[in-house]
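After the sequence you'll find the predicted model.
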Amino acid sequence: GVFYTPRALVSFVLRGADEALARIGAAGGLAGPLVHGATGAPVRLIEPAAGAGAFLVELLRHARAARARQLAAAGHDDAACEALARAHLRRALLPKIVGFELLAAPWAVAHLRIAAELARDGPLESGLTLDLRRADALAEPWPHEGCVVVVGNPPYAGKPARPSPRIHALLRAPIPAAPGYFEVDGAPLRERTSKWLADDYVAFLRQAQVAVAAAGVGLVAFVTNHGLLRNPTFRGLRRSLLETFDDVDIVDLRGEHGPRATGDAADENVFPVRRGVCVALLGRGGGALRAAASELRGRREDKLRTLARARPGELSPRPLAPRAPLYLLGPVDDDRLAELDAGLALDRLFTVSGVGLTTARDEFVIDRDPAPLLARVRAFRDHPDAAARACEALGIRRKRGWDPERARAALRRDCPDEQALQGRLQPILYRPFEPRLIFLHPALVWRTADRVMRHMLAGPNVALVSARTNKSELADHFFCARTMIEAKCGESTTQSRLFPLYRHDDGRRRPNLDPALLVRLCPARPVTADELLAFLYAQVHATAYRERFAGLFRSECPRLFRPRGPAVLAALAPLGAAMLELHLAANDPTPTTGGGAPLERAGVRHDGARIVLGDGRTIERVDASIWNHTIGGYRVCARALRGRGDGRVGAAELAALTRVVDAVRRTRALTAEIDAVIAARGGFSGAFQGWGDQSRGIS
């Protein structure tokens, strides 16, 4: 009941359910006899997250109108159509519906709306009503007799609202025809972070799947988070769904994270949320697998206008052939995916890699200047009140599972004096071109990612910053660092991943690469680790690479392709090395002086040809392509003055902004040189080749 489902979307789902029911053997859909033809099983309808009744009310309207149309087509007059449609609604449909809603307010509203809808046809017979229960739909199994049809828009928020041992077990249980979500083809999922599988909508989907699997025939028609279509963490879920359901229809409504996530400024969500959504119609009828997917882009009002009148089959669906290891359910360019598969996934190229560290309280443990950072930590350590009161007084966020009293005791033990405090300061790259300092102590940093970050602390190193996937279609999630990184450093729509070039083990520094891969990259001559990274950095900055695979990176790890001969390597590696050096230099810390107009009052704007500060100072020759240039989803020029001292723009701040602008300008020039090298060799396919084996990575 938090977000009301638009009527246009509800009606679209129900029309899709009609189509799907007909395909799995329930002729006439919701307006038919409500019996599965092959088995004779009666249809049973469940709405597990009824909210204010959007689906239940529309279900009554839809079934009544559809039945009237069927009767009219059969030659009945208007009066007969009206009477028989009313009888269908009251005698055939109502007794077969059960709804659940946990919250009192939407449950009461739903009752009123349903009563008003039913009252359109006059008083109800005694005892005849819709079974809408105020209850937790996940507390116990649902009815699974007959042909089970589950419809609705279950909640999704990235975490369970009501953690349940029963659901925890159900998600993992190897149920016949419905394997658990934490395995794929019999092998454990082995996800380092699987929190997204704990989301409520996943629990509702699992409960619905188990009910249909137990019944042997049925349908799930959900509006839900579209992350389940491509997110690698959901590959076990997708594989399980394909075991249960043989009729799969997906409509991706997209709209995730606004313009950057789609590459289309006009693509909007049908809900006021940042997560894209989809419609999933999952049927089980006992036939061969039929899977199709379509998508809908555009402005919210245009999408709703289309949804109000269309059926899923009218949105140009494309056949799907989900395959190991990801079993993708979204629209996929199979030819392009096969080409990408020929490259070597970054998580196979680098022996050790992992996501950036997560503090859970960036504003407390990360800063540009050491003095205020140490002052905050010192204030927490030495606060006279209980630790919980100290957090409240100092504005420290308290993440679930973090014990502030234990954290403060650890600080007092490990950092009793100023020398120990200062020894915990470490450089970190917070965002592209935004170097910071972090107070690195596990008492205050939620996840230190030591398995990977220790290689950046133990000695000189350089690393590629990318991401396992990118929820955007703009493939700009490639950067570099000499230091540790924060989890959102190089990719704003998901977690960034760090790929160190070197490992530091037992006091020795060695490449974080399989030596055999260095040989295979270019068999004609030796290749060093630094040259490989430079070549890779040039490749991922090539326009042809980004445009070719951008859509696939929503579910696929980036790949390295081999050069077609030593001449390509020799031409691109120096350009990649220059790009690396440019970015690494621009990542170095700069001083903060303050002075000048306060930034929050003066503002920074772009007037089409230059950057203008509120006090009139300018940076010339900055066209829109430079100002709007993104790295990892961040407009780096617009962000360049964030977090600098007291927000005042002095000479040092202006110099820092100028340095970022110059770095972007030179980045674009180097990209043009890289593109020219590739074009001179006949384009991407003429410059690069695959590795000749299955090189997909999912770990």
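Looks like it came in fine.

C-alpha from now on. contacts and neighbour counts both.
Noted.

Please compute how far stretch 360-378 lies from its chain's middle.
From the chain centre to the centre of stretch 360-378 is a distance of 29 Å (Cα atoms, centre = their mean, to the nearest Å).

And that stretch, what's buried?
For stretch 360-378, a neighbour-count test (16 or more other Cα atoms under 10 Å) marks 360-362, 364-370, 373-374, 377-378 as buried.

Among these, which lie within strands?
Using DSSP state E, the subset of the buried residues of stretch 360-378 located in strands is Ile366, Asp367.

closest to Gly490 among the buried residues of stretch 360-378?
Checking the buried residues of stretch 360-378 against Gly490 by Cα to Cα gives Asp362 as the nearest, at 15.9 Å.

Give me the distance between that closest one and Met456.
When Cα to Cα, to the nearest Å is the yardstick, Asp362 and Met456 sit 20 Å from each other.

just the helices in the stretch 51-200 of the chain please.
With DSSP state H, counting those that start in this stretch, the ranges of helices along the stretch 51-200 of the chain come out as 54-73, 78-87, 104-119, 165-172, 200-215.

Make a markdown table out of these and add distance to Arg468 and mean neighbour count.
Putting the helices of the stretch 51-200 of the chain into a markdown table (distance: least, Cα to Cα, whole Å; neighbours: other Cα atoms under 10 Å) gives the following:
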| stretch | distance to Arg468 | mean neighbour count |
| --- | --- | --- |
| helix 54-73 | 37 | 20 |
| helix 78-87 | 53 | 16 |
| helix 104-119 | 40 | 16 |
| helix 165-172 | 24 | 15 |
| helix 200-215 | 22 | 23 |
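
put this beside the first:
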Amino acid sequence: MTTQQYLEQLNKRYKTGISREHTYRKDLEDLLISLVKDIDVTNEPANVTDCGNPDYVITKKDIPIGYIEAKDIGKDLDSKNYKEQFSRYRKALDNLIITDYLRFQFFKEGELVTQIEIATIENGEIKPIAKNFQQFENLIKDFCTYIGQTIRSPKKLAEMMAGKARLLQNTLERALEQDIADDDNTELNEQYETFKDILIHDLTPKGFSDIYAQTLAYGMFAARYHDEVLDTFSRQEAAEKIPKSNPFLRRLFDYVAGTNIDDRIKHTVDNLADVFRAVDLRKILSKFGRSTKTQDPIVHFYEDFLSEYDSKLRKAKGVWYTPQPVVSFIVRAVDEVLKSEFGLSQGLADTTKTKIQIDSQTTDKRSKSGYKQIEKEVHKVQVLDPATGTGTFLAEAIKFIYNNNFKAMQGAWSGYVEEHLIPRLNGFELLMASYAMAHLKLDMLLTDTGYKPKSSQSQRFHIYLTNSLEEHHPDTGTLFANWLSNEANEANQIKKDTPVMVVMGNPPYSGISSNTGEWITSLIEDYKYVDGVHFNERKHWLNDDYVKFMRYGQYYIEKNGSGVLAFINPHGFLDNPTFRGMRYSLLKTYDKIYTIDLHGNSKKKETCPDGSKDENVFDIMQGVSINILVKTGAKKNNELAEVYHYDLYGKRNDKYEFLSQNSLSSIGFKKVEYSKPYYFFIPKDDSQRASYEKGFSVVSLFPENVTGIVTMGDSFAIAETKQQLKDRLEDFLQIEKTEDNLKQKYKLGKNYAKWILENKNNISIDDNKYVKLAYRPFDTQWTYFDNKIIWRWREKIMKHMLNGDNVGLITARSNKSDSCDHFYISNSIVETKCGERTTQSSFFPLYLYPNDDSLDSSRVPNLDMSIVKEIEKSLGLEFVAEPQPADKSAPLSRGEYSLKTNVGVVPCADPIRGQPQGIAPTIKPNGHTREGGYLTDTSDNIGDSRLHGNDGDINSPSDMKGWQSQTDGVVLKNFSPIDLLDYIYAVLHSPNYRERYKEFLKIDFPRVPYPTIDTFWQLVELGSQLRQIHLLESQVVTNYITSYPIDGDNIVDKPNYKDGKVYINKGQYFDNVPEVAWNFYIGGYQPAQKWLKDRKGRELGFEDILHYQKIIVALTETDRLMREIDKIKT
């Protein structure tokens, strides 16, 4: 398009009389692209500057080079209406055009350089000024050759850096894998092997390419920050500008990006240099600091970068920015402890030195290490942040020392920094980008405080690229890359010889840790013992990285003999039973332990004590705590530490304010009276322990039990209907799929997609393997029971639910909620989150079936007979595994009886009890047959009003008093497994029981009181009703109490409750829903809400509508029955 053609196009649109500013946008875009090659023009860009969004951004190689703001044809560009907007753009944008499509004003660095008109408006038409065309075109070309700092948004810079770095990482990873496959001894392969040998021994090609890409990105970042000549920048210049305070980064950058740079990445690296040439980094960071209201723009920028570069890497490494008030509190607490507990009047600023023994270079066979020991003088208060990230804690320590000791001593500051500060501050970091940023942050901070190095050869910061959780390695000095060995050797020296007195920081939180080295794994074994006894658990929670860092810090404090560990980390270790060995070990090591529980656990749905919102100080779901652990060395070896605890609830900003305004000594800690075997670090009500422990544990009673199945890919391996699952598997097996296909179609994680593809050829469809699955309360779904589909199929236990009639209890080892509602029932296999939302639930089948090849086909109770014997004694009854007919008694199976409920009198059936053909005993006014065992009827008429109401139906427990083993001519001789299960189920649904024993129910499998004959059968009856209602087998649930009165599309949109109505969308609702049913909890879920939410966007069918109404009846009845249970004195 020529300028003439551009104007002709404008004229056509203008003459219509209905065109507006936006009408001409595409025409100007086309003209610019025609006049200047190799540029991109973006119309209406988003978030390109921090001053607003001009109408166009001109980019070259993705780098902004100019901006254009356009107004409608004929508008006065000098109008006061535009003054504020244009002034803002001129101040912020160095290369700017303001135009009405005919008149063009050119601004450079805020000043009007020139303006030109290429047309005027006469008689309602656009009249070209042809003589100005050439000059106009030259001005446009000149505008597009501008070289300046046109990247103004820190987020934009982070995105562009991350994009280039990601491209570098992908290119390098593919190149390296190809080199390894070809056994090609390339420079890149050699660099990889060197890194692996010297620095990070478990380094993978992906990990190495990450280091490589981040080195290039952040090497240039550091170099550009120190570049005073902004008009030029290249990778060669970057190598010279990286500060000498970080010799490792300086050398590594030159090593990977110097004259021997790999040709496969050279172009991308040079493009990255072009990005930095367009940035005034000092200016952009200072603005970013002000806009984010923080003194640490480095952290925010790095988080933006990492989120764009690889958000999964951030999660895998547990990288989370620590809020400044938290960092400040921890640093101040450490200073306070050093003064109060160790008598160091200068606290963190202490300059005291001590002498230590270290290995010399001279061999000595008599020495343990094989080297002669020599004496070395070092500072006493050595500080280590073992997961230093971008150096936030070390930087805060510097600021604290400067502000409290040197503001009036500026003349002594530089000398103090070199002689007494840098030698004491140590940090380890595994991610190259954050390692580089930590160096840059400390460099910037010390410069801001007025520190002036004595010479260009001043000592480096003691922040090292190393894996903290690897033990020091003695072999690094013999390898060829000396400067790489120096980095490793200096890190090893800290690990091996430095008497670390303070360990502080925010260690990573990663439940599935990749740090599985032999050294740290052996240290973690100490956390599996209590009072010298191994508690034989293989919980992966003890493998969380934060636990390993706690043990790592403990190792250094123990090695030094005294010191302080100050971390913020997940608060689960304070009271989770799995961490009892960890707590016991900490109690043995330290003298005093201070914990500030910051709560904010959205997984537990934590709220403030008054019910108001409780927020996390991080943007994560796990609750956290600040932990200050002090070892003075004065405590006797057989003594345990004193523990002090404080709860801090509330909104995030309120917590920040509290931490900012308080010190360790000003907080009203409560001393914790811990006890065996759990040694909790939070106050617990232990008054009911003796009573509680008299009962039997369900995990002991049902010896065969297991946690529920884990598919690792629910959206693929579980479906609402059998047909849906069949169609899904057939599609998977018959049509070629890739990992990406599966992940995208079923929203799967990479691990399951990869795993299921590896299993594909070993999957053969068997219709018998399609089985029902108790997925969530009242939500039975389907799965394919095969270990090629289900990651953890728990076949040893779950098979007993497939071989015949069976039922089982669902409960959990722990529960993070005060409501203690983690009890449910199932007659099918069970998913791990079915009965406990916050952790996982376990399943306890009532019966065990023999293997298919067994000659004996009879089932046996899954009960510990020693406990059953004690129950027999308590009841004075005989236990029978399978009731048999005797005298006038009827065997119990499918026994029918009448039940009076809130919804009327209905007949009920119990399918779990086996029933000989033709027998269906019924409760009648003039006779009684007990379901569980069998009855001997010694009279023709049982008229005890305590058992029967006027109509002969069973009423409330008050009508059932006196139902004993021998009463009114009825002799109950025995009890069976289902009676015992029903009794347990009733007890677990007692609100009084849950409240009385909640402290214990939250930390271990429930213990149940041994039954007494006075109340046993009453509780059995109520437990039986609950069981059948929860399994939706009782006909009670079909006596609907709700209606569904409005016709519509039945699509679930946004379920909500109002005035007794549960709306599934704006027009349709279930009416007469009791509020108690809507809000009722089972297993941490609110079934009336969750069932609908899980079907959002789906049409409810006829059976779905009926099923939901059954749920409402079941929840309403559960509430009633629980209140009835509490009327029985247990």
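Everything's here; your move. The model shown is predicted, which means the values in this text are computed figures rather than measured ones.

Quick one: closest of the helices of the stretch 51-200 of the first structure to Val270 of the first structure.
helix 54-73 (15.1 Å).

how much does the closest one deviate in direction from helix 78-87?
Here helix 54-73 of the first structure runs at an angle of 140 degrees relative to helix 78-87 (axes from the mean of the first three to the mean of the last three Cα atoms, to 10 degrees).

and helix 54-73 of the first structure with helix 104-119, angle?
Using the same axes, to 10 degrees: helix 54-73 of the first structure against helix 104-119 is 20 degrees.

tell me how far helix 54-73 of the first structure is from the chain's mean position?
With Cα atoms, centre = their mean, you get 36 Å for helix 54-73 of the first structure.

List of residues touching that helix?
Helix 54-73 of the first structure has contacts (Cα atoms under 8 Å, 6 or more residues apart in numbering) with 4-7, 10-11, 14, 30-32, 47, 50, 78, 81-82, 84-86, 88-89, 99, 110, 113-114, 117, 151-152.

go again using 6 Å as the cut-off
Leu30, Ala31, Cys81, Ala85, Leu89, Ile114 (Cα atoms under 6 Å, 6 or more residues apart in numbering).

what's near enough to touch the third one?
For Cys81 of the first structure, the contact set (Cα under 6 Å, 6+ apart) comprises Ala68, Leu71.

same thing but 7 Å
By Cα atoms under 7 Å, 6 or more residues apart in numbering, Cys81 of the first structure lies in contact with Ala68, Leu71, Ala72.

The second one now?
Taking Cα under 7 Å, 6+ apart as the criterion, Ala31 of the first structure is in contact with Ala63, Ala66, Arg67.

got JSON lines for those residues, with distance to Lys159 of the first structure too?
Shown next, in JSON lines, are the contacts of Ala31 of the first structure (distance: Cα to Cα, whole Å):
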{"residue": "Ala63", "distance to Lys159 of the first structure": "35"}
{"residue": "Ala66", "distance to Lys159 of the first structure": "38"}
{"residue": "Arg67", "distance to Lys159 of the first structure": "40"}
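
quick one: which of those residues is nearest Gly354 of the first structure?
Closest to Gly354 of the first structure, out of all of these and judged by Cα to Cα, is Ala63, at 51.4 Å.

Quick one, which of the helices of the stretch 51-200 of the first structure gets closest to Gly633 of the first structure.
Once the helices of the stretch 51-200 of the first structure are compared by Cα to Cα, helix 200-215 is nearest, at 27.3 Å.

List the contacts of the closest one.
142-148, 150, 154-156, 159-161, 167, 171, 177-178, 218-220, 224, 244.

Cool, thanks, talk later.
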